[in-house]
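Enquirer: Fold the stuff below for me.
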Amino acid sequence: MKGLIGIALGAALLGGCASLPGLPAGPGAGRECPAQLGQEQELQMNMVRDMIREGRLHAALANLESMPPALLDVREEKALILRRIGDPKARAEYQSLLRTCKAPEAHHGLGLLALRAGDSARAVLELREAARLRPTESRFRNDLGVALLKRGDRVGARFEFITALELQQGGKLPATNLLGLLYLQGERREAQRLIERLQLDQRDIREAEARARNWGAPAQPSGPAPEQEPLADLPAAPARPAHLRTAMTNEAP
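Expert: From the prediction side, this is the model:
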């Protein structure tokens, strides 16, 4: 049965994203970013991003300090680094970006901060807004799925994980999150189908089992969950080096 996921859930889940109480309207989200990076600055920013990917966060922050602090790219990467090292100034940095073209990234970062603080309700609001502003960003949809799952909304989480997986063309992170959710719900047949379709390896399966345990249920499924539609055919996942696999969210809060 193809295409069933999303048709029945789309209106209910996405219709609630239009108005989010307590969040800035983000009027700058549609504006072009001013002050584009020059060639030398672009090279330096690429080096900073490489350092972030390698986990050299303090070195990356030191390099950012040599760049013009008003540049939006600089402010965005600084906020990300501060969040990852646990610096409370990250919140203010993200909030300063809410009325710029970086509003989607700002709401995403604030959502991950809320997840870290255990405020899953706020995390859902922020991540919904990030996804509303940039609905085709796989990272935002995956992380919204995690936040929804922490709120107990398994149907919403399933929808977001599948959306993220299709947007990312078989990305391992939403795939393992979706597999963990299938284990959580005891959907043995669907879990095996996902493993075979995306060619998930034993490490992926162990990660999914660990997530299922973390989410509050035995990792080994006992039978099909009631009233759940079968998964649509999903894109096969491309091979991905093991060192690129991360936690449940794209940027671990």
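Enquirer: switch to C-alpha atoms for all contacts and neighbour counts from now on
Expert: OK.
Enquirer: what about residue 159, which helix or strand?
Expert: Residue 159 belongs to helix 154-167 when assigned by DSSP states H and E.
Enquirer: so what secondary structure elements neighbour that helix?
Expert: helix 138-150, helix 172-184 (3 or more CA pairs under 8 Å, 6 or more residues apart in numbering; DSSP states H and E).
Enquirer: Tell me which of those lies nearest to residue 204.
Expert: Residue 204 lies closest, by CA to CA, to one member of the helices and strands packed on helix 154-167: helix 172-184, at 6.1 Å.
Enquirer: One more, so I can put them side by side:
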Amino acid sequence: MRRAAAALSLLLASACSSLPLPSVSFSGNSSPRRDAEVVAPVPPGQPQALYLDVITGLRARGLHRAAIAHLDEYERRFARTPATALLRAQSLLEINDDQAALTVFQSIRSGPEAAAARAGTGTVMARQGDWDRAVEAFTAATQLEPTNPRFLNNLGYALLRQGNSEQGEYRLRMASELDPASAEIRNNLALLLLSSNRAPDGERLLAQTPSPETRAAIRRAAVQIQNRSTPDRSS
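Expert: Next up, the predicted model:
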């Protein structure tokens, strides 16, 4: 129930960088989970970079618990690094261990992984319905990587849920210009327009979404956002 109330859709998807990054958005189909697959052990002589590629591949296949096990083995053989910490936090987020993921995200304070860690923190805050802190975290991510469309998308969505649709639209349009092909960004922008009483503009964007189920979900979400922002005059 907490997750349903916190956000309409919170997914992990691949971003425009070498590591998977958290996203807040309406998306297409998520990858099927296949945690029951048998994963062969990595040979002892495996180079570190290749081992990390194996772990990233496990995550791409939805084998997040197996990825965590291999991260344990990698860090036992070599060392914990910001890159392995980020992979661990993202895997924990995928299996809904939000508190453990948050602890790891917040331990990454600098380096090339810092922006993704801030975005991961934002995703946890969004799942908890804490949109002020989500905006703060996603803002920090965009300050570190100003041209990352996924971070801008996340920030725009969080601003919408915070009640700041004007700034949310600005960020979403910026994200859309950076990544015009992104269905997630387009759907979030359509959601914002529909929930801001700009139905014709929203419907024009929504017409580009092929799935009738996704279109219906976005319309329902827009009504829910409108209802939350309407003052209760019954008292």
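Enquirer: Send over the TM-score of the superposed chains.
Expert: TM-score for the superposed chains, counting by TM-score structural alignment, normalised by the length of the second structure: 0.68, backed by 179 aligned residues with a CA RMSD of 2.4 Å.
Enquirer: what's the angle from the helix holding residue 159 of the first structure to helix 172-184?
Expert: 150 degrees (axes from the mean of the first three to the mean of the last three CA atoms, to 10 degrees).
Enquirer: Can you state the mean residue-to-residue distance of helix 154-167 of the first structure versus the second structure?
Expert: With mean CA distance after the TM-score superposition for the first structure, helix 154-167 of the first structure departs from the second structure by a mean of 1.3 Å once superposed.
Enquirer: Which positions in the second structure sit opposite that helix in the alignment?
Expert: Taken onto the second structure by TM-score structural alignment, helix 154-167 of the first structure occupies residues 165-178 there.
Enquirer: Stretch 123-131 of the first structure now?
Expert: Using TM-score structural alignment, stretch 123-131 of the first structure pairs with 134-142 in the second structure.
Enquirer: Tell me roughly how far the matching stretch lies from the first structure on average.
Expert: Mean for stretch 134-142 of the second structure is 0.8 Å (mean CA distance after the TM-score superposition for the first structure).
Enquirer: what's next to that stretch, contact-wise?
Expert: 114-119, 121-126, 148, 151-152, 154-155, 158-159, 162 (CA atoms under 8 Å, 6 or more residues apart in numbering).
Enquirer: Go through the lengthiest helix in the second structure and flag the buried ones.
Expert: What stands out as the longest helix in the second structure, according to DSSP state H, is helix 212-229. Across helix 212-229 of the second structure, burial judged by 16 or more other CA atoms under 10 Å covers 214-215, 218-223, 225-226.
Enquirer: What is the aligned counterpart of residue 79 of the first structure in the second structure?
Expert: Per TM-score structural alignment, residue 79 of the first structure is aligned with residue 89.
Enquirer: And its match, how far from residue 225 of the second structure?
Expert: Per CA to CA, to the nearest Å, residue 89 of the second structure is found 30 Å from residue 225 of the second structure.
Enquirer: again, but for residue 173 of the second structure
Expert: 19 Å.
Enquirer: looking at it, residue 5 of the second structure is touching residue 129, isn't it?
Expert: Yes: with contacts counted by CA atoms under 8 Å, residue 5 of the second structure reaches residue 129, the gap being 7.1 Å.
Enquirer: More neighbours: which of the two?
Expert: residue 129 (20 against 10; other CA atoms under 10 Å).
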